[in-house]
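# Using only what follows, build the 3D model:
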Amino acid sequence: MSSYVKYKKTIKSYILPALREVQVQKLIPQSVQSLYTKMRKWGPAPKTIQSVHSVLHGAMEHAVKWNLVARNVIDQVTCPSVEQYEMQPLDLEQARHLLAVVRGSRLDAVLTLALATGMRRGEVLALR
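As a prediction, this is how the structure comes out:
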């Protein structure tokens, strides 16, 4: 998925429903912080909220550059952090078992490639 498509989806799914009626000059940090708090309660992952934060910040940077607003109010909003976790790679026995389970299925080639090369999901799926 291209960056443009991701940004468009973020705007359409999260930003417009919450802030459609707010003029850019009247946007205040509390409104955005309230949006993030509501989003955390109803479910999107913190990474999704960070995407919203990033899109809003970029949009407000343009508004500052174009003299629509004096400052970027998103700078004053605290974005939830994403928990970091350590990747747990499969050991040799787990990898063999996984390949045995998917042998002959449509996942066989994909998982064999991923395990043999260390490619990530997005990299494997981007292959044609």
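# hey, let's count contacts and neighbours off CA atoms from now on
Noted.
# can you tell me how far Asn72 sits from Thr78?
13 Å (C-alpha to C-alpha, to the nearest Å).
# Quick one: neighbours of the closest residue to Ser81 other than its chain neighbours, just the number.
Nearest in space to Ser81, with sequence neighbours left out and distances taken as C-alpha to C-alpha, 6 or more residues apart in numbering, is Pro46 at 6.6 Å. Neighbour count for Pro46, taken as other C-alpha atoms under 10 Å: 17.
# And this one, please, so the two structures can be compared:
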Amino acid sequence: MTFSEYLDYWLDNHSKSNTAPRTHENYHYMITQHIKPILGHIKISKLQSSHLQEYYAQKLSGGKLDGNGLSAQSVKHHHRLISKALKDAMRWEFIIRNVAAVITPPKTKKVEMQTWDNEQVKAFLEAAKSSPYFPIYFTAINTGMRRGEVLGVRWQDIDFDNKVIYVRQSLQEVKKVGLTFKEPKSGKSRSITVTPTFTKEMKKVYKQQLENKLLFGQAYHDLDLVFAQKNGKPIQPTEMARNYLMVVESCGLPYIRFHDLRHTHATLLLQQGVHPKVVSERLGHSTIGITMDTYTHV
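As a prediction, this is how the structure comes out:
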């Protein structure tokens, strides 16, 4: 069996049923576009550590379609995928050893995190007030939830009396499938306490949604989503991303990604003296160590 044939087998018999659709899609892309063209012809039993080391060096120097090299982080993802696939091959007795286990992947540089300060957050929210996505931006900044988590939150997930929002599902976009819902990244739900200002803002959203339901009648797609299109269907992340960029440019702030609103939330909390354990739980990190490592600059 060639490495290419094995990777096809692994994708069909393991990845498809054991990973999230978006993750499987990413694995499929890495394997078909990068790994198979270079390593696919080698018999899996003849694959050597030196083959992988040469592959990583090649990708770092010119792995992109335009001839430029891939980042060390991207090559690290390739290494993790290859190592995982070979570990499973050992388990299924296709091979007797995992040649990726003895290789050290490329060292990645820690990129300085981009966040806004309190005044910049106020300026952004002020500029975003006329945007139909304002409640989404407001939620991301005030809860530290990931984009998919914000877009996946339902009315049943908000406890107005106790001012708590529960993160139980996440919206994701998958090619050939479209928008789907999955478990949060950590695989388990979490709760986030919110302010009276936040619940007041959500009640405005609820009132507007009731008007939309009356307007659309039977044509309204009621998925219980807090943030939805006027007809109740899920928000298109790409549409929102365009609007987000437009708002940031309109107020002259340094550009940060939508995901950096999550980092901004955590940074502001830590600067105010909130205990890292509390911040870790709000963000849904599996350990406080991840939070401490991510926000060492604070």
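# still on that earlier bit, neighbour count for Asn72 and Thr78 of the first structure, which is higher?
Asn72 (21 against 12).
# thought the more buried one was touching Met60?
Yes. The criterion here is C-alpha atoms under 8 Å, and Asn72 of the first structure meets it with Met60 at 5.5 Å.
# And the helices in the stretch 151-298 of the second structure?
Using DSSP state H, counting those that start in this stretch, the helices found in the stretch 151-298 of the second structure span residues 196-216, 237-250, 260-271, 276-283, 288-294.
# ok, now the first structure?
3-10, 16-19, 29-42, 46-65, 92-102, 108-117, 121-126 (DSSP state H).
# looking at the ones you listed, which is closest to Val82 of the first structure?
With C-alpha to C-alpha, the closest approach to Val82 of the first structure among the helices of the first structure belongs to helix 46-65: 5.6 Å.
# what's the spacing between Lys47 of the first structure and Thr10 of the first structure?
Taken as C-alpha to C-alpha, the span from Lys47 of the first structure to Thr10 of the first structure is 12 Å.
# Those two: which is more packed in?
Thr10 (20 against 14).
# how about the more buried one, what's its partner in the second structure?
Residue pairing (TM-score structural alignment): Thr10 of the first structure is matched to Met30 of the second structure.
# can you check Ser81 of the first structure too?
Using TM-score structural alignment, Ser81 of the first structure pairs with Lys107 in the second structure.
# still on that earlier bit, deepest of the helices of the stretch 151-298 of the second structure, which one?
helix 260-271 (a mean of 20; mean count of other C-alpha atoms under 10 Å).
# what range in the first structure does it sit on?
By TM-score structural alignment, helix 260-271 of the second structure lines up with nothing in the first structure.
# other SSEs contacting that helix?
Under the contact definition 3 or more C-alpha pairs under 8 Å, 6 or more residues apart in numbering; DSSP states H and E, helix 260-271 of the second structure sits against helix 134-143, helix 276-283.
# can you list those in a markdown table and add distance to Trp10 of the second structure?
Formatted as a markdown table, these follow (distance: least, C-alpha to C-alpha, whole Å):
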| stretch | distance to Trp10 of the second structure |
| --- | --- |
| helix 134-143 | 37 |
| helix 276-283 | 32 |
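# of all those helices, which lies closest to Leu52 of the second structure?
helix 276-283 (35.5 Å).
# Output the contacting helices and strands for that closest one.
Using 3+ C-alpha pairs under 8 Å, 6+ apart: helix 276-283 of the second structure touches strand 190-193, helix 260-271, helix 288-294.
# Mind checking those for the one nearest to Val247 of the second structure?
helix 260-271 (13.6 Å).
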